[in-house]
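> predicted structure and sequence below. I'll ask about it afterward.
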Amino acid sequence: MTAIKKRLFIFVCDIGAAQIIRTVFSKLSAKFAISLCVSQSATNYFQNYPNIPHKVTKTSDEALVQLKTIQPELVLLGTSNQNQIEPHIIKAARQLKIKTVAFVDQWQNYQVRFKQFNKFVLPDKIILPDNNAIQEFKKEVGDHGDLACGGQPYLRSLTLRPSARKVKKQQAKTLFISEPISSTLNRQQIQQIYGYDEKVTFFAILKVLRHLRAKQTLSVKLHPKENKLNRTKSAYHCRYNSFSHQQLMQYDLVIGMASTVLLEAYILGLNVYVFQPQASSQFDHCMLSRYGYLRRCTTSRDLLLSIRQRVRKNRRLDFLKIRDDRFISTIS
């Protein structure tokens, strides 16, 4: 006799959470009867995976209608930055006496992922990528009752794929991974939290590239929530959609501030540089430099020296040892 699966309602808004759900979907389906709802940038992401059934919900009201219609036994949520839909779902699930589990896909911005109207709205259980993230979460948010270490299944999946082949190029190529800092924070917040934004970083990179002997072409990977950089000229190839790993391999240098795409490029063995110009006392939002895998460059001179003295082999990231089964087992 086949056992009846628990009904699991999954809701994700951003690409980081969507990547993890896509990675573990088949394993989750073996354990749960899944109803997947997506919103915002996760909507576009799942359009590329028609084999994964999902429903698009544009507002919190639509998401709550789905929750009440499905009546799941468990709710699994992504934790998007400064989004207000997940807290509504947590509150509604609590009223319906449904357990909620949320997972964090990055090593930063823990507070804003669980705040609504400047008050914490915490699920019953929170899954974090590794023990470093758990300790940082406790310092930033507090000692929440049920914290679990579940790894980062999507990033780990990159280590299981055949190595992408380096693309032969006639000219050196640099990729800047941008983030929507100036469009989501005011000037005072930017100075307090970061010390820099994507525009400051972009023009500082241009200055550095002019000092390199080899002529460089610069491309910009824009975040889905980001408008095009002001004053960006047609010479700089800007794109919103994600890069395939074969496309990433076209670049000699990958430079960014704290984006997860830097982690992807690092795992693929590319020359990655963490550049946070004008940051001094501010917190380092990139785990690669915060945990000592890469140097944190805070001036143009730092970046120029790092590029000239680059290390050829990237160290293996500790969290990649955590298998997907551990992530699945924490969802209960």
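All right, it came through fine.

> all contacts plus neighbour counts: C-alpha atoms, from now on.
Fine.

> buried stuff in the longest helix seen in the chain?
Selection of the longest helix in the chain by residue count, based on DSSP state H, yields helix 15-31. If you call a residue buried by 16 or more other C-alpha atoms under 10 Å, then helix 15-31 has these buried ones: 15-25, 28, 31.

> what is it packed up against?
Judged by 3 or more C-alpha pairs under 8 Å, 6 or more residues apart in numbering; DSSP states H and E, helix 15-31 is in contact with helix 41-46, helix 153-157, helix 324-330.

> and the longest one, which residues are buried?
Neighbour counts using 16+ other C-alpha under 10 Å place 324, 327, 328, 330 of helix 324-330 among the buried residues.

> would you state the helices of the stretch 51-200 of the chain in chain order?
With helices called from DSSP state H, counting those that start in this stretch, the stretch 51-200 of the chain shows them at 60-70, 85-95, 131-140, 153-157, 187-193, 198-210.

> turn those helices into TSV, including mean neighbour count and distance to residue 273.
Putting the helices of the stretch 51-200 of the chain into TSV (neighbours: other C-alpha atoms under 10 Å; distance: least, C-alpha to C-alpha, whole Å) gives the following:
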stretch	mean neighbour count	distance to residue 273
helix 60-70	15	38
helix 85-95	19	33
helix 131-140	16	21
helix 153-157	21	18
helix 187-193	13	20
helix 198-210	17	11
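
> Throw these into TSV and include distance to residue 179, thanks.
What follows is the helices of the stretch 51-200 of the chain, written out as TSV (distance: least, C-alpha to C-alpha, whole Å):
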stretch	distance to residue 179
helix 60-70	25
helix 85-95	21
helix 131-140	21
helix 153-157	19
helix 187-193	12
helix 198-210	6
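
> check it against this one:
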Amino acid sequence: MATVAVIAHDAGGAEILSSWARRSGNACLLVAEGPAVAIFKRKCPELTPMALLEAVASSDWLLCGSGWQSALEREAIRVGRAAGKKTVTFLDHWVNYRERFKDGPRLLLPDEIRVGDVDALRIAQAAFPMHPIVLEENPYVLDLLDQIDAIPQRTNKVGNVLYVCEPVAEHAKLAYGDARHFGYTEHDALQFFLDKIHLLNDAVRPIVIRPHPSETAEKYAWALNATEQEISFGGQNTLLQETLAADIVVGCESMAMIVGLLARKRVISSIPPGGRRCRLPHAEIEHLATMGGGRDG
């Protein structure tokens, strides 16, 4: 049994790595910052966060997330390499693969990249054609499927909506120096959804707005006065709990939308016309910008 340093900051990577830690049978040392701290505390309470240098020195190899909100994972790759330890990154999404490894003008790649499905494998092989890429079942998805199968599905569809947010403008500003680089912001997308909610052809009832783990509900308080629909804010329960309580999951291109697909919910992208098209490769996702005869940007 190996000793593995698991290192994460962003929520997406933390969900995968915490599920991996629970399933792997390896001894794990945790380095967590930002949203990852709460995720590991909920899923792996026996792991106590420690300093990066200490974890690297005491481990056999490193398993990292891949975030854009922090340089922690890239620093882990750098430190691991300097210590002669194998470094592995498990990609948690389907977009911005090269940007996740940018270290100034160059790429700082781990020894191995892991992906959790064939779509991610195809995208990663195109982004890193000469790099070792391994397909491994996504442990977070396996956990979700186990939990979904254990919970009876509701049969009374009443049109409840879970709107999942992501800090689009912050990401664009950090990566490209322009908050509107993608042609829209998270506020544009939410406003577009509220304006076009009638296109869903459902008797839409309450809307729960779930901020991204790095955001607060106050950021979206303006939405309370932007529609006649009943709005409340989520985030107090787990993503899966709030997904299962909804009939429709709406967002831009968040991993939370894939959780909606796994839970067999109707899933819709709210990226407005003029914005970059949703890059999630899942054909089941509907696009609000093309409903009612509209055209996607």
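Ah, there it is. Everything quoted here is computed from the prediction, not taken from an experiment.

> distance to residue 41 of the first structure added to the buried residues of helix 324-330 of the first structure, as CSV?
As requested, those are exported to CSV (distance: C-alpha to C-alpha, whole Å):
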residue, distance to residue 41 of the first structure
324, 24
327, 23
328, 24
330, 26
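
> among those, find me the one that's closest to residue 175 of the first structure.
residue 324 (30.1 Å; C-alpha to C-alpha).

> now do the spatially closest residue to the closest one that is not a sequence neighbour against residue 142 of the first structure, distance only.
Counting by C-alpha to C-alpha, 6 or more residues apart in numbering, residue 324 of the first structure lies nearest to residue 153, which is 5.5 Å off, once chain neighbours are set aside. Remark: distance between residue 153 of the first structure and residue 142 of the first structure (C-alpha to C-alpha, to the nearest Å) = 25 Å.

> give the contact list for residue 87 of the second structure.
Taking C-alpha atoms under 8 Å, 6 or more residues apart in numbering, we find residue 87 of the second structure in contact with 61, 62, 63, 64, 77, 80, 81, 110, 111, 112.

> just the buried ones from the residues you listed?
61, 62, 63, 64, 77, 80, 81, 110, 111.

> distance of the counterpart of the second one in the first structure from residue 269 of the first structure?
Matched to the first structure by TM-score structural alignment, residue 62 of the second structure sits across from residue 75. Look at residue 75 of the first structure and residue 269 of the first structure: by C-alpha to C-alpha, they are 36 Å apart.

> residue 20 of the first structure too?
21 Å.

> same check, this time on residue 219 of the first structure
Counting by C-alpha to C-alpha, the gap from residue 219 of the first structure to residue 269 of the first structure is 19 Å.

> hang on, residue 8 of the first structure is in a strand, isn't it?
Yes - counting by DSSP: H, G, I helix; E, B strand; the rest coil, one finds residue 8 of the first structure located in a strand.

> looking at the second structure, name the residue matched to it.
Match for residue 8 of the first structure (TM-score structural alignment): residue 4.

> next, count neighbours for that match.
Neighbour count of residue 4 of the second structure, defined by other C-alpha atoms under 10 Å: 20.

> any idea which element the nearest residue to it once chain neighbours are set aside lies in?
Spatially, and ignoring its direct neighbours in sequence, residue 4 of the second structure is nearest to residue 28 (4.8 Å; C-alpha to C-alpha, 6+ apart). Per DSSP states H and E: residue 28 of the second structure is located in strand 27-32.

> show me what that strand is packed against.
Using 3+ C-alpha pairs under 8 Å, 6+ apart, strand 27-32 of the second structure is in contact with strand 3-8, helix 52-58.

> select, out of those, the one closest to residue 133 of the second structure.
Of all those, strand 3-8 comes closest under C-alpha to C-alpha, at 18.5 Å.

> rewinding a little: the match of residue 8 of the first structure and residue 80 touch, don't they?
No - contact between residue 4 of the second structure and residue 80 fails when scored by C-alpha atoms under 8 Å: they sit 11.5 Å apart.

> what lies in contact with stretch 22-40 of the second structure?
In contact with stretch 22-40 of the second structure (C-alpha under 8 Å, 6+ apart) are residues 1-11, 13-15, 18, 21, 43-44, 47-52, 55, 59, 139, 213-214.

> again with stretch 9-22 of the first structure
With C-alpha under 8 Å, 6+ apart, stretch 9-22 of the first structure has contacts from 34-43, 45-46, 52, 67, 70, 72, 74-80, 86, 103-106, 152-154, 260.

> and these, which of them are buried?
By 16+ other C-alpha under 10 Å, these give 34-43, 45-46, 67, 72, 74-80, 86, 103-106, 152-154, 260 as buried.

> wait, a strand at residue 271 of the second structure?
No - using three-state DSSP, the assignment for residue 271 of the second structure is coil, not a strand.

> can you tell me the closest non-neighbouring residue to the residue mapped onto it from the first structure?
Matched to the first structure by TM-score structural alignment, residue 271 of the second structure sits across from residue 276. Distances taken as C-alpha to C-alpha, 6+ apart place residue 298 nearest to residue 276 of the first structure, at 4.9 Å, with adjacent residues excluded.

> that neighbour: how many residues sit nearby?
18.

> what do you get for residue 2 of the second structure?
12.

> also residue 166 of the first structure?
For residue 166 of the first structure, using other C-alpha under 10 Å, the count is 14.

> ditto for residue 229 of the first structure
Residues near residue 229 of the first structure, counting by other C-alpha under 10 Å: 16.

> please list all residues in contact with residue 107 of the first structure.
Residue 107 of the first structure makes contacts with 129, 133, 285, 286, 287, as judged by C-alpha under 8 Å, 6+ apart.

> run the last query once more with 7 Å
Taking C-alpha atoms under 7 Å, 6 or more residues apart in numbering, we find residue 107 of the first structure in contact with 133, 287.
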